[in-house]
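Trainee: this one's sequence-less:
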């Protein structure tokens, strides 16, 4: 693995772990992301649904550039990028700059990493 690829994989790992952290926070304290004083049962339910998907995808997206290359690895990272794009749209609809910019940057990092690992 070249030095540039190591840096890119590390950056991808960081954005993946940050995303995973937010998924864990959503499960543990849903009000931290929704800014509601008392989360409803439905809000807690959807936070857990988000987390049960977000944590494994975040961990997989973190690990894949270090352990494999090729089209399947690229597909994992493109999937993560699509998820981040969805999160950015949700943040934009809520008019929350951090919930928009953070996922957008993470999505771009995932796409660039996907292009790098796609080539054998």
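Mentor: Nice, thanks for sending it over. Bear in mind the structure is a predicted one, so any value in this text is a computation, not a measurement.

Trainee: going forward, measure contacts and count neighbours with C-alpha atoms only.
Mentor: OK.

Trainee: where's residue 108, which helix or strand?
Mentor: For residue 108, the host element (DSSP states H and E) is helix 97-118.

Trainee: mind listing what's buried in that helix?
Mentor: By neighbour count, and taking 16 or more other CA atoms under 10 Å as the criterion, the buried residues in helix 97-118 are 99-118.

Trainee: Chain neighbours aside, what residue packs nearest to the residue nearest to the spatial centre of the chain?
Mentor: The chain has residue 19 as the residue nearest its centroid, 4.2 Å off, counting by CA atoms, centre = their mean. In space, and not counting its chain neighbours, residue 19 is closest to residue 58: 6.3 Å by CA to CA, 6 or more residues apart in numbering.

Trainee: Got another one to weigh against that:
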């Protein structure tokens, strides 16, 4: 008999992503790390760099917040039947501009993969941040 892997429901996945966006919005690296599985992977195609494990993920996110500040807005979306969100960051002009599209893989134990896209071709249908 084959084992069946349990996948969180859509509402459970969205709850994980909502908590992730809340921690991201407050530049809470430790809060982000608590939402990740121990073996989490972050990739940023087409770049060849990637980060493995929640500690390395946290180091990278600390750099993201240091470089981009802590003023973010988000637009929840979906991509490839997975939960995702568009992250908008306040630019020097004062306007919020699209920073990334992030597609997350959510398991019962947390977020196990983050695929981050920084290309305009990956923009959500509405590239305007929520108010």
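Mentor: That came in fine, so what should we check first? Since the model is a prediction, treat every value here as computed from it, not as a measurement.

Trainee: Any chance you could compute the TM-score here?
Mentor: The TM-score (TM-score structural alignment, normalised by the length of the first structure) is 0.33; 71 aligned residues with a CA RMSD of 4.9 Å.

Trainee: Now do the longest strand along the second structure: which elements does it pack against?
Mentor: For the second structure, the strand reaching the highest residue count under DSSP state E is reported as strand 96-107. With contacts defined as 3 or more CA pairs under 8 Å, 6 or more residues apart in numbering; DSSP states H and E, the packing partners of strand 96-107 of the second structure are helix 10-25, strand 72-79, strand 82-90, strand 110-117.

Trainee: how near is residue 41 of the first structure to residue 82 of the first structure?
Mentor: Distance, residue 41 of the first structure to residue 82 of the first structure, using CA to CA, to the nearest Å: 28 Å.

Trainee: Who has more neighbours out of these two?
Mentor: residue 82 (17 against 9; other CA atoms under 10 Å).

Trainee: Which helix or which strand is home to the more buried one?
Mentor: Per DSSP H and E, residue 82 of the first structure falls inside helix 71-93.

Trainee: same question, residue 59 of the first structure
Mentor: If you go by DSSP H and E, residue 59 of the first structure is part of helix 41-67.

Trainee: So for that helix, what gets flagged as buried?
Mentor: 43-44, 47-48, 50-51, 54-55, 57-58, 60-66.

Trainee: From the contact counts, what lies against that helix?
Mentor: helix 3-28, helix 71-93.

Trainee: is it possible to export the ones you listed to a markdown table including distance to residue 34 of the first structure?
Mentor: Compiled in a markdown table, those are given as follows (distance: least, CA to CA, whole Å):
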| stretch | distance to residue 34 of the first structure |
| --- | --- |
| helix 3-28 | 9 |
| helix 71-93 | 11 |
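
Trainee: which ones are touching residue 89 of the first structure?
Mentor: By CA atoms under 8 Å, 6 or more residues apart in numbering, the contact set of residue 89 of the first structure is residue 100.

Trainee: for the helix holding residue 82 of the first structure, the distance to its chain's centre please.
Mentor: Taking CA atoms, centre = their mean, to the nearest Å, the mean C-alpha location of helix 71-93 of the first structure is offset from the chain mean by 7 Å.

Trainee: Next, the angle from it to helix 41-67.
Mentor: Angle between the axes of helix 71-93 of the first structure and helix 41-67 is 140 degrees (criterion: axes from the mean of the first three to the mean of the last three CA atoms, to 10 degrees).

Trainee: buried set for helix 71-93 of the first structure?
Mentor: Buried residues in helix 71-93 of the first structure, counted by 16+ other CA under 10 Å: 73-89, 91.

Trainee: same thing with stretch 24-42 of the second structure?
Mentor: Using 16+ other CA under 10 Å as the test for burial, stretch 24-42 of the second structure gives 24-25, 27-29, 31-33, 35-38, 40-42.
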